[in-house]
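In: no FASTA, just this:
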């Protein structure tokens, strides 16, 4: 059995909460239906459950029980992510997929924090912020460069140039 000391537990739970909260802050700043508190709690809760599983494992070894705990977390997070997705019946559009994916990411970061994999946490968080920050611009550029179809309902697409109606 692995016995973690208080500072290590605080570090793992705190890092998971901060990582999830940082992803949530990005969603919140973009006016999305999930934010800092929700994803911070997702990170904290997943790290808590993983820490519990790790406590009963041999040092440096992943057990079947720990693996099943992680599988259960990720299955459950799918339901939470589905709750973030909002269907607009008048336009047959699905919204909230990125926020649902961020929920899944916050859970994965919580798992990585729970097992103390700091390099993975830092790199995943960095890549996520790059993707969340410039991903839409890259997507639009690739659509234009490759002749893809732009979504006319997306507010991020630039309207055609022409005279403005000031009525």
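Out: It's in. Since the model is a prediction, treat every value here as computed from it, not as a measurement.

In: rest of the way, CA atoms for contacts and neighbours
Out: Noted.

In: and the residue nearest to residue 112 when sequence neighbours are not counted, how far from residue 17?
Out: Sequence neighbours aside, residue 121 is the residue nearest to residue 112 in space, at 6.2 Å (criterion: Cα to Cα, 6 or more residues apart in numbering). For residue 121, the distance to residue 17 (Cα to Cα, to the nearest Å) stands at 12 Å.

In: okay, these two: which has more neighbours?
Out: Ranked by neighbour count (other Cα atoms under 10 Å), residue 121 and residue 17 place residue 17 first, with 27 against 19.

In: report the buried residues of the helix or strand where that one lies.
Out: Using DSSP states H and E, residue 17 sits within helix 6-29. Buried positions in helix 6-29, judged by neighbour count with 16 or more other Cα atoms under 10 Å: 9, 12-28.

In: ditto for stretch 126-137
Out: Result for stretch 126-137 [16+ other Cα under 10 Å]: buried residues residue 132.

In: the structure to be compared is supplied as follows:
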């Protein structure tokens, strides 16, 4: 039984409270973007953005921890954390592409796809412990989606009224 408990709580490079804080940060930062998409009733909203950000944070943390796992820290085994960044980027891009559709000659969902991709990047930033980078990019994303989105909507309304 002791072996099972030891296996459930192995020693980590990053302390468990820090890992959990990074996950909570990824959830909160993903939620900021997801709430804005949810408010606009987009197909990928709050839950999807949180899940993408949280998954990316998990991949980042696992890549850090795997470098320090017994048996994997030998010279014969090469673990490259940057491959995790590439894998998350490709995986989220595939998911984001699914939100983009061509309807009646118009491309729709492009911004939502981009916001999913950005949520993955923010999750990676948090997973690797780059809180300030994640916070800045989340703030910038909110500005782009909400503030510029309102300006864009106002401009479109003006054009419609002129016609």
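Out: Perfect, thanks for sending it. Bear in mind the structure is a predicted one, so any value in this text is a computation, not a measurement.

In: superposed, how do the two chains score by TM?
Out: A TM-score of 0.79 describes the superposed chains when it is computed by TM-score structural alignment, normalised by the length of structure 2; 143 aligned residues with a Cα RMSD of 2.3 Å.

In: now residue 43 of structure 2: closest residue in space, sequence neighbours ignored.
Out: residue 99 (6.9 Å).

In: gap between the counterpart of the one you found in structure 1 and residue 99 of structure 1?
Out: For residue 99 of structure 2, the aligned position in structure 1 is residue 84, judged by TM-score structural alignment. For residue 84 of structure 1, the distance to residue 99 of structure 1 equals 7 Å [Cα to Cα].

In: give me the common contacts of the two.
Out: 33-34 (Cα atoms under 8 Å, 6 or more residues apart in numbering).

In: of the two, who's got more company?
Out: residue 99 (24 against 19).

In: trace the more buried one over to structure 2, please.
Out: Counting by TM-score structural alignment, residue 99 of structure 1 lines up with residue 112 in structure 2.

In: distance of that match relative to residue 36 of structure 2?
Out: For residue 112 of structure 2, the distance to residue 36 of structure 2 - Cα to Cα - is 10 Å.

In: one more: residue 144 of structure 2?
Out: 10 Å.

In: mind naming the longest helix for structure 1?
Out: The helix that spans the most residues within structure 1, counting by DSSP state H, is helix 118-146.

In: residues in contact with the aligned partner of residue 81 of structure 2 in structure 1?
Out: Using TM-score structural alignment as the criterion, residue 81 of structure 2 maps onto residue 66 of structure 1. Residues counted as contacts of residue 66 of structure 1 (Cα under 8 Å, 6+ apart) are 50, 53-54, 57.

In: this completes my enquiry, with thanks.
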